[in-house]
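With the sequence up front, the predicted model follows.
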Amino acid sequence: MRSPAQQELIGAVRGFAQRYLPDRRVCVGLSGGADSLALTAAALRAGLEVTALVVDHRLQEGSAIVAERAAETARALGAQARVLTVDVTGPGGPEAAARTARYGALEEARAGGPVLLGHTLDDQAETVLLGLGRGSGARSLSGMAPWRAPWGRPLLPVRRARTRQACADWGISVWDDPHNDDPRFTRVRLRREVLPLLDEVLGGGVPAALARTADQLRADTEALDVLAVQLLTEARSDDGLDAHKLAAAPAAVCTRAVRSWLLEIGAAEPGARTVAQVEALIADWHGQGPVAVGGDAEARLVVTRRASLLRADRAAR
């Protein structure tokens, strides 16, 4: 007989599959921790054909042993399993670099299929709280989407404690990543210190409330994105964008349209300051000069306004 924790996880995966997965074949990103192992077990028991993809970041001594042990556990549960070895390099600190390497390996190995990830309601709450602390916009505060092809997160409604309980009920041995207890990482301190204190001060229910906030903001953001696409289509011409049409739109829609256009013309992840400077060419036009939005060693990419038209140009350095 299945325990309540097992039933909750299997139900979450089964409901997710019915909504998003017409093909029963999936990959699962497996770390060997309780969340991803519980997801693997639940997916198999929900009738999915699972290939577990274990990424070895090679950041800790003995990581290859940990990765192979996770793969063996997945095979014992009835899944196929592969170990993917990556090099963690690049900007943004070790967390960001490891994430980039991990997603790159999963993308390459998924063979066109979906990849299920073991993020829980607690992970969602931490993501929203990080965004609040950093002053991020609604897109960041909307957290992780349950489904954004090819990435699926069936366990977002499930608390982290339930995945550990389900693993215990199934008799699955889990690996606890020491990085998850290292206070040098901001997310660890949020998890261990900030969220418990906030939950105590506000009388409980904070993780679930933060997750609900993410759901609500995601719905709002998706609706505004649709309006931004329509605005961009209406403002576009062969020579650029009509500033008057952009200025007539609500600010939230205009901002999204401008950011989408900047990405389209080659600006690399334009930040809030760059977007605001371009918006000033629209809503606060008084003859100011071009706004630099990117470029390369040979030329700057700039946005200029001429009469009522926004244009993207290259200016020699």
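Arrived safely. The model shown is predicted, which means the values in this text are computed figures rather than measured ones. Numbering: from 1, shown residues only.

make it CA atoms for all contacts and neighbour counts henceforth
Noted.

all helices of the stretch 1-150 of the chain, in order?
4-20, 34-45, 63-77, 93-109, 121-133, 138-141 (DSSP state H, counting those that start in this stretch).

so which of the ones you listed is the most packed in?
helix 34-45 (a mean of 26; mean count of other CA atoms under 10 Å).

Tell me who's in contact with Glu68.
Val83 (CA atoms under 8 Å, 6 or more residues apart in numbering).

Sorry, slip of the keys, the one I care about is Val201.
Contacts of Val201 (CA under 8 Å, 6+ apart): none.

where does it sit relative to Val194, distance-wise?
11 Å (CA to CA, to the nearest Å).

hmm, back to that, same list (the helices of the stretch 1-150 of the chain) but as JSON lines, adding distance to Asp182.
Converted to JSON lines, those look like this (distance: least, CA to CA, whole Å):
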{"stretch": "helix 4-20", "distance to Asp182": "28"}
{"stretch": "helix 34-45", "distance to Asp182": "18"}
{"stretch": "helix 63-77", "distance to Asp182": "17"}
{"stretch": "helix 93-109", "distance to Asp182": "12"}
{"stretch": "helix 121-133", "distance to Asp182": "16"}
{"stretch": "helix 138-141", "distance to Asp182": "24"}
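
Tell me which of these lies nearest to Arg160.
In terms of CA to CA, the element of those nearest to Arg160 is helix 121-133, at 6.1 Å.

Show me the contact partners of that closest one.
With CA under 8 Å, 6+ apart, helix 121-133 has contacts from 137, 140-144, 155-160, 187, 190-191, 195, 207-208, 210-211, 214.

Contacts for stretch 186-194, please.
Contacts for stretch 186-194 (CA under 8 Å, 6+ apart): Glu126, Leu130, Asn180, Asp181, Asp182, Pro183.

Near Pro250, how many residues? Count them for me, please.
Using other CA atoms under 10 Å, Pro250 has 12 other residues around it.

Mind jotting down where the strands sit in the stretch 201-317 of the chain?
If DSSP state E, counting those that start in this stretch is used as the criterion, the strands of the stretch 201-317 of the chain fall at 236-237, 240-242, 291-295, 299-306, 309-316.

alright, now check it against this:
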Amino acid sequence: MAKKALGPAMLELVAAVEEALDRLGEKGAVPLLVGCSGGADSLALVAATAVVAQRREVLARALVIDHGLQDDSDAVARKAATRAERLGLPTDIVAVTVVPDGTGPEASARTARHAALAEVADALGAIVLLGHTLDDQAETVLLGLARGSGARSLSGMAPARDVFVRPFLGVRREVTEAACAELDTKFWRDPHNDDLGYARVRVRKKVMPMLEAQLGPGIAEALARTAVMLRDDTQVLDDLAAKAIPDGVLTDRELSVAELPKEQALRRRILRRWLLAHGAAEPAYTQVKAVDSLITDWHGQKWIEVSGLRVGRRGGRLAVMTD
């Protein structure tokens, strides 16, 4: 495949992978592991990564995760692996057990998938490339808006976080499908992607087309651009919060109210990090706000329940309570 002239869609995708690896600096020279579902996005990423890996002389392979959520999931996984290997990367299949954790089937499956990818990446000393596109990013931002989420959620998916890298966040989904056509590669269409019982599918099938029809083209690009701007702003606030209260202090079971910043945006970021440090599972905005009220509206209330924690105030200090 590498000896054949690349079409315009593949050229765009290869450039996106090259740019993503360049942004990582030295980390971009480690082995590459591509998460492959067999869909157009992930197969196009496999093909683009195969080209880049050959150019850069780095090791690369693909990994197909079999979630076991459909009767024919093993057959789908085998077909995805076969197609990925034809596109130039050796491919393995890993079966996982999706354990419901109260976050919904999509989120539970994602948790199991990411854990498996991270485990294999750790064994290989690799980074994981994921095929999320600009369209996925736009849908994520729109879902966050509908939930009334803050800047952290509206920042969408990060281009790079931990071992995971998303080279295609600036690429439209239609480009990955065009790349598969250029490569004469069939791809799997997940039936869940047509199930309007999922909020993301409703956004994709109903909401986004309506917005484009009523407000004009470019909605997806605008939403993705919003995510980039909010991510930059959020990073600045997170850095300021970290300077105000170092991470080491957050392991203490008590926080001095007097030492917390007066600025609400910084103070609530610190409170969120403090709660996470003591085992709270992604505290919601309302929970962080309630803990903050122990500072801003203290009138002797006993405690606040936060994800299995009890947080109270003892004089001039907030405390994770054990009794």
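Nice, I can see it. Owing to the predicted nature of the structure, the values given are computational and were not obtained by experimental measurement.

After superposition, what's the TM-score here?
The TM-score (TM-score structural alignment, normalised by the length of the first structure) is 0.92; 309 aligned residues with a CA RMSD of 1.8 Å.

on that earlier part again, quick one, which of the contacts of helix 121-133 of the first structure are buried?
140-144, 155-160, 187, 190-191, 195, 207-208, 210-211, 214 (16 or more other CA atoms under 10 Å).

Mind checking which of the residues you listed land in helices?
Assigned to helices by DSSP state H, the following of those qualify: Ser140, Leu141, Arg160, Arg187, Leu195, Pro207, Ala208, Leu210, Ala211, Ala214.

how about the fourth one, what's its partner in the second structure?
To tie it back to what came earlier, the one meant is Arg187 of the first structure. In the second structure, the residue paired with Arg187 of the first structure is Arg200, using TM-score structural alignment.

tally of neighbours for Arg161 of the second structure?
Using other CA under 10 Å, the number of residues around Arg161 of the second structure comes to 9.

Translate it into the numbering of the first structure.
Using TM-score structural alignment, Arg161 of the second structure pairs with Arg148 in the first structure.

List the contacts of the residue nearest the centre of the first structure.
In the first structure, the residue lying closest to the centroid (CA atoms, centre = their mean) is Met144, at 4.9 Å. Residues counted as contacts of Met144 of the first structure (CA under 8 Å, 6+ apart) are Gln124, Thr127, Ala214.

ok, now Ser140 of the first structure?
Val128, Gly131.

Please tell me how far it sits from Leu129 of the first structure.
For Ser140 of the first structure, the distance to Leu129 of the first structure - CA to CA - is 10 Å.

Also Asp220 of the first structure?
Distance from Asp220 of the first structure to Leu129 of the first structure, by CA to CA: 18 Å.

which position in the second structure aligns with Leu210 of the first structure?
So Leu210 of the first structure corresponds to Leu223, using TM-score structural alignment.

How about Asp56 of the first structure?
So Asp56 of the first structure corresponds to Asp66, using TM-score structural alignment.

what's the neighbour count on its match?
Asp66 of the second structure has 22 nearby residues by other CA under 10 Å.

Name the nearest residue to it, ignoring sequence neighbours.
Nearest in space to Asp66 of the second structure, with sequence neighbours left out and distances taken as CA to CA, 6 or more residues apart in numbering, is Ala95 at 4.5 Å.

For that neighbour, list the residues it contacts.
Contacts of Ala95 of the second structure (CA under 8 Å, 6+ apart): Ile65, Asp66, His67, Gly68.

Of those, which are reproduced in the first structure?
Contacts from the contacts of Ala95 of the second structure that recur in the first structure, judged by both residues aligned by TM-score structural alignment, their matches' CA atoms under 8 Å, are Ile65, Asp66, His67, Gly68.

May I see the residues you listed arranged in CSV, with distance to Leu129 of the second structure as well?
Output for these, formatted as CSV (distance: CA to CA, whole Å):
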residue, distance to Leu129 of the second structure
Ile65, 14
Asp66, 17
His67, 19
Gly68, 22
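
Where neighbours are concerned, which of these has the most?
That'd be Ile65 among these, by other CA under 10 Å, with 26 neighbours.

Identify the residue of the second structure aligned to Glu279 of the first structure.
By TM-score structural alignment, Glu279 of the first structure lines up with Asp292.

let me redo that: Gly118 of the first structure
In the second structure, Gly118 of the first structure lands on Gly131 (TM-score structural alignment).

just to revisit the earlier point, and the two most separated of the ones in helices among the buried ones among the contacts of helix 121-133 of the first structure?
So for those, where distance means CA to CA, the most widely separated pair is Ser140 and Arg160, at 21.6 Å.

about what we covered before: ok, of the kept ones among the contacts of Ala95 of the second structure, which one's closest to Leu117 of the second structure?
Ile65 (8.2 Å).

now that closest one: how far from Gly170 of the second structure?
Taking CA to CA as the measure, Ile65 of the second structure falls 25 Å from Gly170 of the second structure.

go on, Arg273 of the second structure?
Arg273 of the second structure is 30 Å from Gly170 of the second structure, by CA to CA.

and the end-to-end length of stretch 159-169 of the second structure?
One end of stretch 159-169 of the second structure sits 7 Å from the other (CA to CA).

in stretch 54-62 of the second structure, what's buried?
Leu59, Ala60, Arg61, Ala62.

can you put those residues in TSV and add distance to Arg83 of the second structure?
Shown next, in TSV, are the buried residues of stretch 54-62 of the second structure (distance: CA to CA, whole Å):
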residue	distance to Arg83 of the second structure
Leu59	19
Ala60	15
Arg61	13
Ala62	11
